[in-house]
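1. Attaching a predicted model along with its sequence, questions to come.
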Amino acid sequence: MRLARMLVIGVAATAAVGLAAAPAVAAPTDTTTVTFDVTAGTLDIDAPASADLGAGAPGTTIAGSLGAVTVTDARASGDASWEASVTSTVFTTGTGTPSQTILATEVEYWSGPATATTGNGTFTPGQATSDDAEPLDNVTPVVAFSHVGGTGNNSATWNPGIIINVPLDAEAGTYTGTVTHSVA
């Protein structure tokens, strides 16, 4: 019996050692879920908040610069074309009676050449010189600048001029109106 008991203990000890010595099952691969956002780029235009063109008498012109206008195209597009346009409201002083109003069509705009560009494609001013100035309107936009072709991001900056044709019957006062640049 003693031999049988030793044999049973020996078998049990061997079984216990065999279990402890067995290697763990390895994971040969593992996965990681990865996320990220791709944001849509934008097409933006930035123009000065205000411009003071000075003074002039009835029947003359008042001319000056609006300040730098910049289109930034960060859409990274395969066709990076865009067109910037400009409109104007009427300019008024006092109560805005007819003699206190300068119509938008009396306001002429010229973009001038680009003062800076980035990216590829063709950048074209709407009106390269003051001789090309176009009357503005509060309904129909005038092309200020355009970009055709090219790929990826681009930008253009220009310093537009504005000419106010002051009517002969304009009353004295500080006239205020809004020139709006848009890009699409």
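-> Received it, and whenever you're ready, just let me know what you need.

2. C-alpha from now on. contacts and neighbour counts both.
-> Will do.

3. which residues of the protein fall in helices?
-> 2-21 (DSSP state H).

4. Where is the longest strand in the chain?
-> Criterion DSSP state E: the longest strand present in the chain is strand 69-77.

5. Which elements pack onto it?
-> Here strand 69-77 touches strand 43-46, strand 152-158, going by 3 or more CA pairs under 8 Å, 6 or more residues apart in numbering; DSSP states H and E.

6. for comparison:
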Amino acid sequence: MRYASTAAAVAVLSMFSMTQAISATTTDTTVEVEATDGLNISSPANWTATAALSSSFATGGGTPAETISGADVDYAPGAAINPVNGPFVPGSPGDLGALRPAFSRPSGSGDNSVSWNPTLTVHVPAEAVAGEYTGVVRHSVA
């Protein structure tokens, strides 16, 4: 993720598409994440970027046994990478059952930028059926 701030105010989003393959015979899972080419956002000088699961990870018909909710997906923003004109504050790690702060710039003025590489951890419920699960984690800034 990369956030840049200038005088214009714009809210933009980034999406991660994640495929979660679950086997009925093992607890091991394979996770495949596709991300956009990064994200550049123009925002007022002080901003907060948030992360949310825009829809549950699902397979098949999306029945309860074919769904992994945001409460089972943990998000950790990690450390600031290449920060310019901070300060920048990472959000606290936690689940995506609700909108979660990813990173913020609580004070300062002028152009700024920061990148981070979030970590997603998916806790597969015991009742989940085998299948390929897909979902989208959305980032936005205001």
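-> Good, I have the coordinates. This is a predicted model, so every value here is computed, not measured.

7. Could you get me the TM-score between them?
-> Comparison of the two superposed chains (TM-score structural alignment, normalised by the length of the second structure) gives a TM-score of 0.75, and 133 aligned residues with a CA RMSD of 2.8 Å.

8. Which stretch among the helices and strands packed on strand 69-77 of the first structure is buried most, on average?
-> Counting by mean count of other CA atoms under 10 Å, strand 152-158 has the highest mean neighbour count of these, with a mean of 21.

9. could you check the angle strand 69-77 makes with it?
-> Strand 152-158 of the first structure and strand 69-77 are oriented at 170 degrees to each other (axes from the mean of the first three to the mean of the last three CA atoms, to 10 degrees).

10. What is the aligned counterpart of S81 of the first structure in the second structure?
-> Taking TM-score structural alignment, S81 of the first structure has N46 as its aligned residue in the second structure.

11. now N153 of the first structure
-> Counting by TM-score structural alignment, the partner of N153 of the first structure is D111.

12. Surely that match touches G86?
-> No: in this structure, D111 of the second structure is not within contact of G86 by CA atoms under 8 Å, at 9.6 Å.

13. Roughly how far does the match of S81 of the first structure sit from G86 of the second structure?
-> Distance of N46 of the second structure to G86 of the second structure, computed by CA to CA, to the nearest Å: 10 Å.

14. Overlap in contacts, those two.
-> Residues touching both N46 of the second structure and G86 (CA atoms under 8 Å, 6 or more residues apart in numbering) are R105, S107, G108.

15. In PyMOL, select just the buried ones from these.
-> What follows is the PyMOL syntax for the buried subset of the shared contacts of N46 and G86 of the second structure, where burial is set by 16 or more other CA atoms under 10 Å:
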select buried, resi 105
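
16. List the ones among the shared contacts of N46 and G86 of the second structure that fall in strands.
-> R105.

17. what's the closest of the shared contacts of N46 and G86 of the second structure to V33 of the second structure?
-> Nearest to V33 of the second structure among the shared contacts of N46 and G86 of the second structure: R105, at 26.7 Å, using CA to CA.

18. Quick one: residues contacting the closest one.
-> By CA under 8 Å, 6+ apart, the contact set of R105 of the second structure is A45, N46, W47, T48, G86, P87, F88, V89.

19. how about F91 of the first structure, what's its match in the second structure?
-> Using TM-score structural alignment, the partner of F91 of the first structure in the second structure is F57.

20. Looking at the shared contacts of N46 and G86 of the second structure, which is nearest Q20 of the second structure?
-> Distance to Q20 of the second structure across the shared contacts of N46 and G86 of the second structure (CA to CA) is lowest for R105, with 32.4 Å.

21. Number of residues surrounding the counterpart of P167 of the first structure in the second structure?
-> By TM-score structural alignment, P167 of the first structure lines up with P125 in the second structure. Burial of P125 of the second structure is recorded as 13 neighbouring residues (other CA atoms under 10 Å).

22. Quick check: P125 of the second structure vs R138 of the second structure, distance?
-> 22 Å.

23. ok, and the closest non-adjacent residue to the aligned partner of Y109 of the first structure in the second structure?
-> Counting by TM-score structural alignment, Y109 of the first structure corresponds to Y75 in the second structure. With sequence-adjacent residues excluded and distances taken as CA to CA, 6 or more residues apart in numbering, Y75 of the second structure is closest to L120, at 4.8 Å.

24. can you pull the contacts of that neighbour?
-> Counting by CA under 8 Å, 6+ apart, the residues that L120 of the second structure touches are V73, D74, Y75, A76.

25. which residues does the residue nearest to the second one when sequence neighbours are not counted contact?
-> Meaning D74 of the second structure. Leaving aside its sequence neighbours, D74 of the second structure sits nearest to D95 (CA to CA, 6+ apart; 4.0 Å). Residues counted as contacts of D95 of the second structure (CA under 8 Å, 6+ apart) are G70, A71, D72, V73, D74, Y75.
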